[in-house]
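1. Quick one, structure for this:
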Amino acid sequence: MKIKYFILPLLLTAFSCNSILDVDPKTQIPSAAALSNGSNVEATLISAYSELVSDNFLGFRTRFYSELLSDNIALGEVAFGATDFTGQVALRNSNILNKDIDGVWSAAYRSIARANAVIDAIDKNLITDKTIDADKQKWKAEALFVRAVAHFELMRLFAHPFSNNPTTDLGIPIRIKDLTADEKLPRATVTQVYDQVISDLTAAASVLPDLNGNRASKWAAKAFLARVYFNKLDYQNAFVTAGEIITKGFPLTGNPNTPFRNNGNVTPIGGVLFQVVNSGNSFGGFRPASFQWSLNQTPNGLLQALFDRGVNDFRATVFFSADRYYSLKWDANIIHPPIIRMSEIYLIHAESAVSKPSPDLSA
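-> Modelled structure (predicted):
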């Protein structure tokens, strides 16, 4: 009998614990509740931008790795070893333990997740604050822009180019639902990812204003759309889209260094259509030449030829050389690095003009 009476209090205690432990967390707010407030939605959107342009993503690593993979850096100066993360990238031999690569992937998908949370809150009418109704569609368009750019820039690092076998080559997982969705997504094909990116950018460009401060504008979305079409080898649409931007009349600076000398000005200058806007003492991971690896000396002596031409070729003036060649592009400790500029748009327009089905040599 004593055993029976001993068990009964234990059972009562076990059941009563449920009511004690089953309480709402005080330090966490469910997504739906958090995003019912307009200021919280905009804060989430800003945090999506923050991840997009962080040092781990567009603020530094995507462009650094692009240079590294293009053989523009003297690989002899990059430390190679089983645990050297930069060397793994240079040798195209990265693994899941590479924390720098993981940083790129994680920053991109955090940006995507936050953009999706904003889109979800607006599409499901979760925002109870009616005073911001006029801003909701613009916020959604900005979130679509962030989501598209993050997917596309990941593709350029983690997938084959579109010119390979886009319908069968695997790209990256496409995430277009709020992170609360219980999904374990497989990698989509290259074609599927490009189609989603184009859909998002097209929708964003149709809503975003011509000017939007240091956030995404209609023309920033169009610029990325031109970049995507060009990478997709869709030269007709790349030509048309780039032409629209050129017709708008954005300036093309006479000095190629101007976009990289913004002196902390958050307003884009020198034909910059979208840029990283850092706060505090951050400068997007870019540093003067004394901190950089030198450019690779190509076998055909291209860099040497440029350098020897001196003032007769402006390209030579943006390098300095002792026994190596260093780019002076980032030599001003730039605070707000440009992401996409009019110079790229003009190049896309010109190259697409001669590559499209009906070449236009006049462009």
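2. going forward, measure contacts between C-alpha atoms and count neighbours the same way
-> Will do.
3. how much distance is there from stretch 67-76 to the middle of the chain?
-> How far stretch 67-76 lies from its chain's middle: 21 Å, per CA atoms, centre = their mean, to the nearest Å.
4. same thing with stretch 339-359?
-> Using CA atoms, centre = their mean, the offset of stretch 339-359 from its chain centre is 21 Å.
5. Outside of it itself, list whatever touches it.
-> Stretch 339-359 is contacted from outside by 58, 220, 223-224, 226-227, 230, 234-236, 238-240, 242-243, 245-246, 250-252, 271-276, 360-361, 363, using CA atoms under 8 Å, 6 or more residues apart in numbering.
6. Distance-wise, check Trp219 relative to Glu244.
-> Plainly put, Trp219 is 9 Å away from Glu244 if you go by CA to CA, to the nearest Å.
7. Looking at these two, which is more packed in?
-> Ranked by neighbour count (other CA atoms under 10 Å), Trp219 and Glu244 place Trp219 first, with 23 against 16.
8. show me what contacts that one?
-> Trp219 neighbours (CA under 8 Å, 6+ apart): 205, 210, 245, 273.
9. Give me the subset of these lying in helices.
-> 205, 245 (DSSP state H).
10. what about burial for the contacts of Trp219, which qualify?
-> With neighbours counted using 16 or more other CA atoms under 10 Å, the contacts of Trp219 contain these buried positions: 205, 245, 273.
11. Proceed likewise with the subsequent sequence, for comparison:
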Amino acid sequence: MKKILFVLLGVLLLSSCEDFLVQEPKLTQSTEITLSTFEGLDKAVAGAYSPLASTTWYGPGFVFDAELRSGNGKRPTQSEYTSGRYTIPYELNYNKNATSGLWGFAYYVISAVNNVLENADSKVGVNGVTQQQVNNIKAECLFLRALSHFDLVRLYAQPYTYDKESLGVPYIFKTDPAGKPARDKVGVVFDNIVKDLLDAEALMADNYKRSGTDPYAYATKPAIQALLSRVYLYMGKWQEAADYATKVINNSNYKLWTKTEYKQVWGQDVPSKGEVIFEIYGDKANSYDGYWEGPAYMTNPDGYADVAASNDLVNLYEAGDVRGELFKGVSDVPNLFWTLKYPGKGKATPDLNNVIVIRLSEMYLNRAEAIVHGATVAGTTALDDVNAVVANRGATLYTGVTENDIFIERRKELAFEGHLWFDYARTGRGMTRTDYTGTNLNNKDIPFPDYRWALPISASEIDVNPNLVQNPGY
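-> As a prediction, the model looks like this:
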């Protein structure tokens, strides 16, 4: 079924500040000239990755907002360690005029890749362009379209595992700036995400890598498979989640970081062979890159210092667990810690940092959770998979694992990578924040179910599209 894209301008809450700005995405590559040749299409696909680095998305608002909402992060109360950013996500003070701006950025990427998909097949055979070359860029577009819709439906809708018949987001297959589509049901959105990813997997060559500074910053077949594992996990489709995690785990191009490596990998410009499957490359030349508002400066006590780590997260790590060493204390304030997952790459001032979206340890934890829920994988158990991660972090091995053990290990392993808020939601857990420094005590803890697990859609989007229905509670 075809849908059309509606106007996507409006009020965007930039996670880096409290100002509500009308901001139009800057990427302007979808012209007839650009799309008239395969080279133009190829460049258009490369450009479509750029908005993922915006402060609203992975650079790092989407990630840090989730950490602050979920209790992994907190805003310092000391004036010398905060600039006032990130108050709204931390206190969950969302409303229709103050919400995430992801809607506009994600649908802009969707629009860009849809334009490429509509023009790609006509380039086969022109100037020697092969079907596989076209298939590769189509697969990238499908990956980006799926990822964009996945992040949208996770943010603006209730979880699939709670109510897949509830309102999700419009799934856009065809771009038309005058369109006004209604919201699809959550289940429909997830089904379309899966179809896009399965089609991408079938189209892309096994060894395809887009040329560029960082090959991990573009879609590859393992990235497609890893995202499928995550999507299936969010759907509670346990066997599929395990099977796709296994495809990535068995890929010899990836290996778990050792305890020694774990502390050294976070500031790399381009990852060495290891866990990174897909990431966002920090680049000052990308006009979308957060730069001053980027993750390195936001988590640096000498920078803007708006996102610290909660004490209850830091206290989860036992002595000897290298993950606990990735938190930096400050001498003048006891019990105030900062994540070291964004130390900067030493390339600019303020420094730039890559943001990892998918890595190998998540695949082990996905598979472990799936096995606990009944999936079967020859030659491994949930205990094996959890201990594979734990052993490489220097923590005490488990003798048996439960669903709750895996939830806690995910929190420890994937802290400050944007997972915990969504893990609470998809598993139907209420959230209790024990180290909370906010002033809105009504939003300190969030039960499940609750309307606050879905963020409001911006009033500007509702205003331009009468077919959109606002989420309950806003």
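12. about what we covered before: which of the contacts of Trp219 of structure 1 show up in structure 2 as well?
-> Mapped onto structure 2 and checked by both residues aligned by TM-score structural alignment, their matches' CA atoms under 8 Å, the contacts of Trp219 of structure 1 keep the contacts 245, 273.
13. Can you give the distance of stretch 135-147 of structure 1 from its chain's centre?
-> 15 Å.
14. what does stretch 220-232 of structure 2 give?
-> With CA atoms, centre = their mean, you get 13 Å for stretch 220-232 of structure 2.
15. Which stretches in the stretch 201-350 of structure 2 count as strands?
-> 276-280, 308-309, 327-330, 333-339 (DSSP state E, counting those that start in this stretch).
16. can you put these in CSV and add distance to Lys195 of structure 2?
-> As requested, the strands of the stretch 201-350 of structure 2 are arranged in CSV below (distance: least, CA to CA, whole Å):
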stretch, distance to Lys195 of structure 2
strand 276-280, 20
strand 308-309, 37
strand 327-330, 40
strand 333-339, 36
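17. What residues of the longest helix along structure 2 count as buried?
-> When structure 2 is parsed with DSSP H, its longest helix is helix 131-156. By 16+ other CA under 10 Å, the buried positions in helix 131-156 of structure 2 come out as 133-150, 152-156.
18. Then stretch 60-73 of structure 2?
-> Within stretch 60-73 of structure 2, the residues that count as buried by 16+ other CA under 10 Å are 60-73.
19. For Leu361 of structure 1, which non-adjacent residue is closest in space?
-> Distances taken as CA to CA, 6 or more residues apart in numbering place Val354 nearest to Leu361 of structure 1, at 5.9 Å, with adjacent residues excluded.
20. Ok, Val41 of structure 1 next?
-> In space, Val41 of structure 1 is closest to Leu35, 5.3 Å off (CA to CA, 6+ apart).
21. swap in Arg411 of structure 2?
-> Residue nearest to Arg411 of structure 2 in three dimensions, not counting chain neighbours: Leu420, with 6.1 Å by CA to CA, 6+ apart.
22. gap between the one you found and Val109 of structure 2?
-> Distance from Leu420 of structure 2 to Val109 of structure 2, by CA to CA: 25 Å.
23. Likewise for Gly290 of structure 2?
-> 17 Å.
24. re earlier: between the strands of the stretch 201-350 of structure 2, which gets nearest to Tyr94 of structure 2?
-> For Tyr94 of structure 2, the closest of the strands of the stretch 201-350 of structure 2 is strand 308-309, at 20.8 Å, according to CA to CA.
25. what range in structure 1 matches that closest one?
-> Aligned using TM-score structural alignment, strand 308-309 of structure 2 spans residues 294-295 in structure 1.
26. How about the contacts made by Lys185 of structure 2?
-> For Lys185 of structure 2, the contacting residues are 164-169, by CA under 8 Å, 6+ apart.
27. Who are the contact partners of the residue nearest to Val41 of structure 1?
-> Residues in contact with Leu35 of structure 1, defined by CA under 8 Å, 6+ apart, are 41, 118, 121, 126-127.
28. One more: Asp210 of structure 1?
-> By CA under 8 Å, 6+ apart, the residues touching Asp210 of structure 1 are 217-219.
29. what's the neighbour count on the corresponding residue of structure 1 for Lys284 of structure 2?
-> Counting by TM-score structural alignment, Lys284 of structure 2 corresponds to Gly280 in structure 1. Around Gly280 of structure 1 there are 6 other residues, counting by other CA under 10 Å.
30. any idea how far Val318 of structure 1 is from Gly280 of structure 1?
-> Gly280 of structure 1 sits 28 Å away from Val318 of structure 1, going by CA to CA.
31. Where do the helices of the stretch 101-250 of structure 1 begin and end?
-> 133-158, 190-205, 218-231, 235-247 (DSSP state H, counting those that start in this stretch).
32. Give me the distance between the residue in structure 2 sticking out farthest from the centre and Thr37 of structure 2.
-> The centre of structure 2 is farthest from one residue, Asn127, which by CA atoms, centre = their mean lies 37.6 Å away. Distance of Asn127 of structure 2 to Thr37 of structure 2, computed by CA to CA: 9 Å.
33. again with Tyr281 of structure 2
-> Counting by CA to CA, the separation of Tyr281 of structure 2 from Thr37 of structure 2 is 27 Å.
34. quick one: Asp200 of structure 1 and Ala221 of structure 1, what's the gap?
-> Going from Asp200 of structure 1 to Ala221 of structure 1 by CA to CA gives 9 Å.
35. Between those two, which contacts overlap?
-> The contact lists of Asp200 of structure 1 and Ala221 share Phe145, where a contact means CA under 8 Å, 6+ apart.
36. When these two are compared, which one has more neighbours?
-> Taking other CA under 10 Å, Asp200 of structure 1 and Ala221 do not tie; Ala221 has more neighbours (29 against 22).
37. and that one, what pairs with it in structure 2?
-> By TM-score structural alignment, Ala221 of structure 1 lines up with Ile224.
38. Ser343 of structure 1 too?
-> In structure 2, Ser343 of structure 1 lines up with Ser361, judged by TM-score structural alignment.
39. count of neighbours near that match?
-> The local packing of Ser361 of structure 2 (other CA under 10 Å) involves 24 other residues.
40. The residue nearest to Arg411 of structure 2 corresponds to which position in structure 1?
-> Leu420 of structure 2 maps onto nothing in structure 1, by TM-score structural alignment.
41. Could you check which residue of structure 1 pairs with Gly324 of structure 2?
-> Checking TM-score structural alignment: Gly324 of structure 2 goes with Ala316.
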